[in-house]
Every structure is written in C-alpha cells, then in structure tokens.
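Chemist: Build me a structure from this.
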Amino acid sequence: MSFRSSVFLVAALLATPASAAGTNADVVRNLASRVGPIVGAASACQAIDQGRVQAIVDKFREVIREASTGGSDRDELTRVFNGYVADGRNRVGAAQTDCNTAGRQLAELERSLGQTAPSQTGASLAGVIAPAAAVAATAPTVTLPPPAASNVQGVTANEIRFGIAAPFSGASKELGRQMKMGIEAAFNRANDTGGVAGRSLRLYSADDGYEPSRTLDAMKQLYDKDKVFGFIGNVGTPTSAVAMPFALQRRTLFYGAFTGANILRNDPPDRYVFNYRASYAEETDTVVRYLVKLRRLPARDIAVFAQQDAYGDAGFSGVAKAFRSLGLADTAITRFNYKRNTVDVDEAVNQLRAMKTPPKAIVMVATYRAAAKFIEKTRDLYPNMIYTNVSFVGSTELSDELMLLGPRYASGVIVTQVVPAVGGYSSAVLEYKGALEKYFPGEAPSYVSFEGYVAANVLIQALRKVGPQLDTEALIDTLENMQNVDLGLGAKLGFGRAEHQASHKIWGTALDDRGKFQAIELE
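Modeler: Modelled structure (predicted):
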C-alpha cells in the first residue's frame, strides 16, 4: 500500500464510530511506520525548513489523539511514532539516506496532505486528513526507506529472527512439526502485510528429539550460530527445564512454550518467560472436578497414567493438588508410568490388571503414541473406562492413532484443550484455517498448530507495539502492559508484571466414533 493510500484509509476509518477504535489504532500504527521515517529524516537535514516538519508532526499528533480511546493508547501510539521518527533520523546520521531524498519524500508527503477536502468543521481527523477517493485511486507510491540496521542480536534491517527447539525426529516429532507450522503460518501472514516495522519475521528450528540431553546443543545452535533474537514455541517440559535457564542466563525472551508445567510459572514470574497456555495444574484440576462433580466418581476410582519425567510429574502434581482443593486425600492416588519417547506401556498395563478394584477413570499425562497404545491394551479389559488427556498429548495425532485401531478405541476419549475447537467457526478459527490453507496447503487443522498460531499472534501484536527500536527489554515492557487482547477466541488474553500467562481458559472435547472432537461441558 502506498503512503497516500494509507492516508486515505486512515481518514475513512477514523470518521467511523468510536467502536472501531481498535482497528483505527492499528491503521495509525501502519501510517506511523510510513510517515515517521520521512519526518525523522527531514528533521536531521539543516537545509530543510523545520517548520514544514513540525507542521506534519502536529497533524500526526492530532491523528493519534483522535485514534486513541484513552491516555494509555495515546502514549503507546506516540511512542511508536517517535520510534519511527528516530529511525528516520538515524538513517541520515548513518548515511543510509541523504537529504536530497529526504527533501523529495517530505515534499511528496506535503502534497498528499495538501490535497485534502475537509468534510467536517470540527477538529476531527477527517478534517485533518481527508482526500477525495478519486485522488486515492490514482495516488503514486512513495518509496519509503527500509528500517535501519540494529545492533541487537537477531534484529537486522530486514528481519527479526526467532528460534524453536523441539522434536523434529523421534516418537513425538509431530508435536514439533505442528507447533512450528502454526508459528510460521502466523509469521507468514504478518510478513504479507508488511511484517513488523518493515522487518520480516523468520523462524529458525533445531531438533532436540524431545530429549533433554540434546536440548542444550539445540539452544546453542539457535542462539550462537543462527543468532536468534528470542525463543518461541519450544516443546516439552523436560526439555524446557534445560532450555529456560539457558534463555534466562542470556536475558533472552522464552515465549509460548508448548508445556503447562509450573517450572515456567514461578511466583513472581521470571521476567523473560511468557506463556500463552493454561497450566497442567489448571487442566488437571478442571478434569478432576469434572470426574468428581459431573460424572459422580469417588476419588478412589481415579488413577493417573503418566510419562516418567518432569512432564508426568507436573501432571500428577496437578491431579494431587486438585484432590486437595476438593478436600480429598491425595496420598492414595495410583500412578502408572511409562518411559519418555517409547510406547512401552506393558508394565503400566500389568499394574492396572493386578489391581483388585480397578479405577473407573484414568487421567493421562502422555504423548499421543503412548496414550494410544495404553488405550489399545486396556479398552477391551475395561470397556467402560473413562480416559482423559491433557492438551500436550497432541489431540489430532491421538485421534489418528486411535482411529487406525478402530472407532471403539476413539469414542469417548476426552482431551482438555487450551484453544477452541478447530472444527468451529469462530473468527479466530476461520482466520487460522485460512492461513494454514494459504501457507501450508493440504495440511489439516490441528490443536497444536492452532496453539502455535495463536501464541505467535499475541507476540506479533507486542512486536508491532514496540515499533522499529526493538530490543528485548522494550518487548518485555510491552508484553507486561498488554491486556484485554481479543483474538476472537471467546476469552480475552493479557499479561502483567505479576502475570506472565496470557490464558487460563480450558475447553473440553471428546472424540466421537468418527474420530472427530466434539465440545463437552466440563463444569
């Protein structure tokens, strides 16, 4: 979009009712990225009359005032605009643009603003910037300078680099692939609309195979070799136990990991660690309450099947905490284990078979292949068993595994989710499906890639609020001030200085005999 077309767009939008203010603010940010560098470059040139520059700055401040719904919005938009102005000024100082170019761009900007036809007499934006639609149709493109180079690692003149350490091989490789795909769908969508302050978002990946022993090397590859700015979407609890300290020691963003473990949810929160999803404690608390209060099961009839590592421990601790919160004893909860990255569930099955009074429900804290194998080996023995899974299981992948065995293995299996049903028609789901179809044609929607997509979009909003002068501390400060973010999920998201988890919402789903997830009420 040309600068002058942007002017016309913002005028049209800001002449609409105040209910559209959120959209207006986004357009003003876009316009700031186009006006700011021109104003900044011109302000660094002594030969250019600074009164001309100040006149445009004053007009844009009026634009900001009318686009804002309150003082915080106005301050944020002003900061973004000032950042772009500084970016333009720095380009002149670094000899990346010259004053002749700055003068030509300023003149073109003045001509664009000068062709206004105010439709209102008041101090509305339509009276500040409101050219005729006929002029907009023929407006020439103004070539703007690209963003200035940065000395911040992972931030160049053209791109912002993020890294993901996840399993791209081994038994859990689909979790890594899906998470990466969701993030890249969001990044690609943002890049197609101008990126972030003119920079493209790029995701680098490293395979740790879901083995903590490999995670440190993966993190070093991303940080030391690929020179990433921050980390997004790392997969797993035991691997995050290695990756998170690596990021913290370097004061680098560790964002949106695919785990609900409490090691990433300290009180008060670690400054550089941000989570999108609800915790395992919240998921297991919700499902235990569902089993006890809605399904009317005695506590003694609930057992746990868990991975024998930090992930399984986190889920088991959540179940125990849920028991205590309900006034139930947690000392007698039966736990069946299996080893990470295997489908060796025979010992767990044998322990279950040896019980004189078997449980009626099993809370599963597993990955999709191990969970499917356990269900395969116990379904015929206990046809009325209730199986529940936390979201990390990989819902779509679990469904695929169970349907290969037959509909009776899938039917009734419960999975708690941290995103809405991917089969729905909410704004967020439709947007995600559209991006998936565009950038990864032929890929089926999944809960894991949807989570990656949502988490990445929250981060993209924060990056755009920071503007061109990006560094880690500015991004952290911005994230900690993001509240009431509405992506169309049915629940608003947000962070704070004492709250580094964007969502606490849990959705309930259960598989039918076609392998499709259906929504269920959990309370």
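Chemist: alpha carbons only for contacts and neighbour counts from here, please
Modeler: Noted.
Chemist: Do a quick rundown of the helices in the stretch 401-523 of the chain.
Modeler: Applying DSSP state H, counting those that start in this stretch to the stretch 401-523 of the chain gives helices spanning 407-410, 427-439, 447-466, 472-479.
Chemist: who wins for proximity to residue 324 among the ones you listed?
Modeler: Closest approach to residue 324 among the helices of the stretch 401-523 of the chain is made by helix 447-466 (29.9 Å; CA to CA).
Chemist: which other residues reach that closest one?
Modeler: Contacting residues not belonging to helix 447-466 are listed as 29, 76-77, 80, 175, 178-187, 190, 196-197, 232-233, 256, 276, 394-396, 417-419, 421-422, 432, 470, 474-475, 478-479, 482, 485, 487 [CA atoms under 8 Å, 6 or more residues apart in numbering].
Chemist: switch the cut-off to 6 Å
Modeler: 178-179, 182-183, 186, 196, 256, 276, 479 (CA atoms under 6 Å, 6 or more residues apart in numbering).
Chemist: cool, stretch 207-226 as well?
Modeler: 163, 165-170, 206, 238-239.
Chemist: Kindly report the same for stretch 234-244.
Modeler: With CA under 6 Å, 6+ apart as the test, stretch 234-244 has contacts from 164-166, 212, 215, 257-259, 310-311.
Chemist: let's see 7 Å
Modeler: Here stretch 234-244 makes contact (CA atoms under 7 Å, 6 or more residues apart in numbering) with 164-166, 176, 210-212, 215-216, 219, 254, 257-259, 261, 309-311.
Chemist: Second input sequence below; structure requested for side-by-side comparison:
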Amino acid sequence: MRLTKRTFIASLMATTVAAFAMAGPAHAEKKYGPGASDTEIRIGNFVPYSGPVSAYGVVGKTMDAYFRMINDQGGVNGRKIKFISYDDAYSPPKAVEQARKLIESDEVLALFGTLGTPSNTAIMKYVNAKKVPHLFLSSGGTRFGADPKAHPWTLPFNPSYESEGRVYANLIKEKYPNAKIAVLVQNDDYGKDIYKGVKDGLGDKVSMIVAEAPYDLSDATVDSQMVKLKASGADLFLNLATPKFAAQSTRKLGELNWRPVHILNNVASQVGAVLVPAGLENAQGAITATFIKDASDPTLANDAEVKQFKEFMAKYMPDGDINNSLYAIGYAMADAMTHVLRQAGDNLTRENVMKQALSLDGFAPRMVYNGLTMKTSETDHFPLEELQIMVFKGDRWVAEGGVISAVTETKKK
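Modeler: Purely as a prediction, here's the structure:
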C-alpha cells in the first residue's frame, strides 16, 4: 500500500502518541510495599499505655493526634496516614507480640516511635530479619545506632543514653570535681546504658561514686534506696530514674531534708508529670540535658514552632499538659516521620522509606531545640547528637550555656 504524504504524517503522529501513552505510565509508575496504596499509608507503633511507666503513653497519643492533623490537611502526598498503636505495657514479651501483629497481621509499611529500651531490644533482631523500617525509636539506647551493619533497618530518634551519661560526667568533672556522687539507677537496659555513659565519662574519676542504689520496676517505692544514698554522705545525687520513681525520689529529697546537687536524667525531666507531683520546691536547682523545646518557657513565647505546637495542642489535644515535654517529643517524632514519608514520594516501598530515613542532612523536626538538626547515612544511625543543659528554677527549666555535643565513642571510631 502506497502512503501519501498526509497519511504518512497521520501514521507518524499516531505512532508517536501511542509511544508516549506506553511510556507515560512507566515513567510515573508508583511503587508500593506492604501497608501503602494510592490512598493510605499504614504505620505501626507500640507504647506503654499501661503498666509501671504508663506516663509515657502520652507520647503515643500525641503521635496519633499529629497524624490526624496531617490527614486533616490532606495527608502525605495525597495519602492518609493510618497510625496503628498498641499497648506493650513496657513488657519485652508483649512488645514482641505486638510487633509481630503489626508486621504480619496489620502489614504496616514501617514501625515508628516504638518506645522503651527493653522493648525495642526485644524486637530489633526480628524486625531487621523481616527488613521492616524500624524508625525513630523513642529510646536513646546506644545499641540501636551503634552497629548499622548488624541492624541496618533500625534508627533511633533520641540522642543515645550513653552520650547523655557522658554529658553529666563531663559536667561533674568540670563544675563539681570534688563531689561525692550517689546514684539511683533503674535496674534494666535503660539504667545500665546511661550509667555506663556516666562511668565511662568519669574515667579514672569513677571513685567519685560513693554509693549506688538500683531499683526494679516492680518496686512500690524507692524510699529505702533514698535513705541509703543520703546515709552515704554524698553531696551530688545522680537521678537515673524513670518518671514515677523520679517523682518519688525528688519528693523524698525534701522529706529527708537532703540538699545535694541534683542531676536528673532527661527521660524524667517533665514538669507536669514528674516535678509537680514531687513538689516544685524539692526540684529547685536540679540539672538536666535536653533536645526538646519547653513550650511553657516564656523566653520561647514568640518562637514560631512553639506557637504552632500550642495551636496543635489546643485543637487536637485540649486536655494535654503543655508543661509535659513528652507531648513535644511525640510531636517532634511524628514530624520527622512525616518528613521521611514526604521524601519517599510515590515510591512507598520499605527499601525506599529506609533510604530516605538514612539520607537526612540538616532536617530539623519541629520543637527540637534551635540549632539542632538531623544527619544520617548508612553508617550513621544517630540522627541527633547534641544536648542543651537546663537548670530548674521556679516552675520551669532554664537553658544554661550553649548546645553541647554528645557524639558517641562508637561514632568517633
């Protein structure tokens, strides 16, 4: 058949259109892993809504509220986030059960913000074997970022507890070189981790520790431990307790009329949840290190992120306590997770979500202290490595000095 010029052009155009039609979908192809679709992204979580550290339950509730806010704003790249959060009661066996349910039954795209050193330790090997992103753990357990080759799918959020412990040790050596130190420490992975940082930081000055009193989560109180520590003659009290026991021990300082220098670890520094029940008068002069802004700090009243956070709390968590920094931590973590999902675009496979989480460079989650940013890579699984020293005065924490580095010894090597 002979082609005229007109039919040739028409044929060529038809062929070109067909080629574009075939190439277009391939070019814009969407990729989905478990838990992702055109309309939804399923994210899994567990926190202790019950049990001895149920005060941390507000972290999960805040995450849920944050994702509701994101969904009200249209979701992430047009997809709504379905946040599935279970109670593990701070029990490692329960955590394993909940992680299996989330991955094998709920088929979530990723685990996010799972809380607690013991619980995350219990699931880490399983989650990495399943190649599921295990992102922004609500724990500063050093092990979670220390060996990226063995645990390539695990990424913590908090600066490591070991680093925090070294910060306190360096502070003691610099400001209180002749102190006699008494230590209250939780007898679990968390307590051992931060206490190791303290001892490593003290180095040949570890003999400054004159008394230590461990306690178990099953203990009703730490009154007897506090009596023992005071009797040691120590003049510096290193409080490595979780919220319930930190409140008890701080209150006991007043009852015993014991006035040592008081260093309180970050996980128990909440004003509303810990220091108010303990009696603010008993917390005066306490020292801690933090990476989260205090929304109740009047010096941050005009901070844009603090204003946004207060608006969020008023709308989505009206019964929440602005004085409790756990709300701000949950908010910051959810902001980081949302950023990673946005960066993943339409490639919502587990592999790409993990790739995005390990490609952070200069991202600052909302409500993280000004000047702190996240940086990660395949060989760097510690996103945040700086802390701000704070002193408790009146009814709030006050920043003292600048932001200080908390780079881990593991990373230096």
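Chemist: Can you turn the buried part of the contacts of helix 447-466 of structure 1 into a PyMOL selection?
Modeler: Of those, the buried ones can be selected in PyMOL as follows, counting by 16 or more other CA atoms under 10 Å:
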select buried, resi 178+179+182+183+186+196+256+276+479
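Chemist: Serialize the contacts of helix 447-466 of structure 1 to CSV and add fields for distance to residue 461 of structure 1 and secondary structure.
Modeler: As requested, the contacts of helix 447-466 of structure 1 are exported to CSV (distance: CA to CA, whole Å; DSSP: H, G, I helix; E, B strand; the rest coil):
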residue, distance to residue 461 of structure 1, secondary structure
178, 22, helix
179, 19, helix
182, 16, helix
183, 14, helix
186, 11, helix
196, 9, strand
256, 14, coil
276, 13, coil
479, 9, helix
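Chemist: okay, the contacts of helix 447-466 of structure 1 in TSV with distance to residue 370 of structure 1 next?
Modeler: Shown next, in TSV, are these (distance: CA to CA, whole Å):
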residue	distance to residue 370 of structure 1
178	18
179	19
182	24
183	26
186	30
196	40
256	25
276	26
479	36
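Chemist: Can you tell me the residue that sits opposite residue 285 of structure 1 in structure 2?
Modeler: The equivalent of residue 285 of structure 1 in structure 2 is residue 166 (alignment by TM-score structural alignment).
Chemist: what residues are up against its match?
Modeler: By CA under 7 Å, 6+ apart, the contact set of residue 166 of structure 2 is 197-198, 200-201.
Chemist: ok, 10 Å please
Modeler: Counting by CA atoms under 10 Å, 6 or more residues apart in numbering, residue 166 of structure 2 makes contact with 172, 194-203, 406-409.
Chemist: quick revisit: give me the subset of the contacts of stretch 234-244 of structure 1 lying in strands.
Modeler: Counted as lying in strands by DSSP state E, out of the contacts of stretch 234-244 of structure 1, are 164-166, 254.
Chemist: So which of those is the closest to residue 65 of structure 1?
Modeler: Closest to residue 65 of structure 1 out of those is residue 254 (34.6 Å), distances taken as CA to CA.
Chemist: Residue 228 is in contact with the closest one, correct?
Modeler: No. Applying CA atoms under 10 Å, one finds residue 254 of structure 1 not in contact with residue 228, separated by 11.4 Å.
Chemist: if you count what's nearby, which of those two comes out ahead?
Modeler: A count of neighbours by other CA atoms under 10 Å puts residue 254 above the other of residue 254 of structure 1 and residue 228, at 27 against 24.
Chemist: how about that one, what's its match in structure 2?
Modeler: Counting by TM-score structural alignment, residue 254 of structure 1 lines up with residue 134 in structure 2.
Chemist: quick one: its match and residue 142 of structure 2, what's the gap?
Modeler: From residue 134 of structure 2 over to residue 142 of structure 2 the distance is 15 Å, taken as CA to CA, to the nearest Å.
Chemist: start to end distance for stretch 437-457 of structure 1?
Modeler: 17 Å.
Chemist: Tell me the buried residues in that stretch?
Modeler: Burial within stretch 437-457 of structure 1, assessed by neighbour count using 16+ other CA under 10 Å, is assigned to 445-457.
Chemist: again, but for stretch 467-480 of structure 1
Modeler: Counting neighbours by 16+ other CA under 10 Å, stretch 467-480 of structure 1 gives 467-472, 475-476, 478-480 as buried.
Chemist: Where does it end up in structure 2?
Modeler: Taking TM-score structural alignment as the measure, structure 2 aligns residues 345-358 with stretch 467-480 of structure 1.
Chemist: Quick check: chain neighbours aside, which residue is closest to residue 180 of structure 2?
Modeler: In space, and not counting its chain neighbours, residue 180 of structure 2 is closest to residue 234: 4.7 Å by CA to CA, 6 or more residues apart in numbering.
Chemist: Might you report the residue contacts of the one you found?
Modeler: Contact partners of residue 234 of structure 2, counting by CA under 10 Å, 6+ apart, are 179-183, 208-211, 258-261.
Chemist: which residue in structure 1 lines up with it?
Modeler: So residue 234 of structure 2 corresponds to residue 359, using TM-score structural alignment.
Chemist: So that match, which state does it fall into?
Modeler: coil (DSSP: H, G, I helix; E, B strand; the rest coil).
Chemist: again, but for residue 362 of structure 1
Modeler: strand.
Chemist: Report how many residues lie close to it.
Modeler: 21.
Chemist: now the contacts of residue 234 of structure 2 as CSV including secondary structure and neighbour count?
Modeler: CSV is the format used below for the contacts of residue 234 of structure 2 (DSSP: H, G, I helix; E, B strand; the rest coil; neighbours: other CA atoms under 10 Å):
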residue, secondary structure, neighbour count
179, coil, 18
180, coil, 18
181, strand, 25
182, strand, 27
183, strand, 23
208, helix, 19
209, strand, 18
210, strand, 17
211, strand, 19
258, coil, 18
259, coil, 17
260, coil, 20
261, strand, 19
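Chemist: Need those in JSON lines (columns: distance to residue 161 of structure 2).
Modeler: Formatted as JSON lines, the contacts of residue 234 of structure 2 follow (distance: CA to CA, whole Å):
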{"residue": "179", "distance to residue 161 of structure 2": "22"}
{"residue": "180", "distance to residue 161 of structure 2": "22"}
{"residue": "181", "distance to residue 161 of structure 2": "19"}
{"residue": "182", "distance to residue 161 of structure 2": "19"}
{"residue": "183", "distance to residue 161 of structure 2": "16"}
{"residue": "208", "distance to residue 161 of structure 2": "20"}
{"residue": "209", "distance to residue 161 of structure 2": "19"}
{"residue": "210", "distance to residue 161 of structure 2": "22"}
{"residue": "211", "distance to residue 161 of structure 2": "21"}
{"residue": "258", "distance to residue 161 of structure 2": "27"}
{"residue": "259", "distance to residue 161 of structure 2": "26"}
{"residue": "260", "distance to residue 161 of structure 2": "23"}
{"residue": "261", "distance to residue 161 of structure 2": "21"}
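Chemist: No further questions, thank you.
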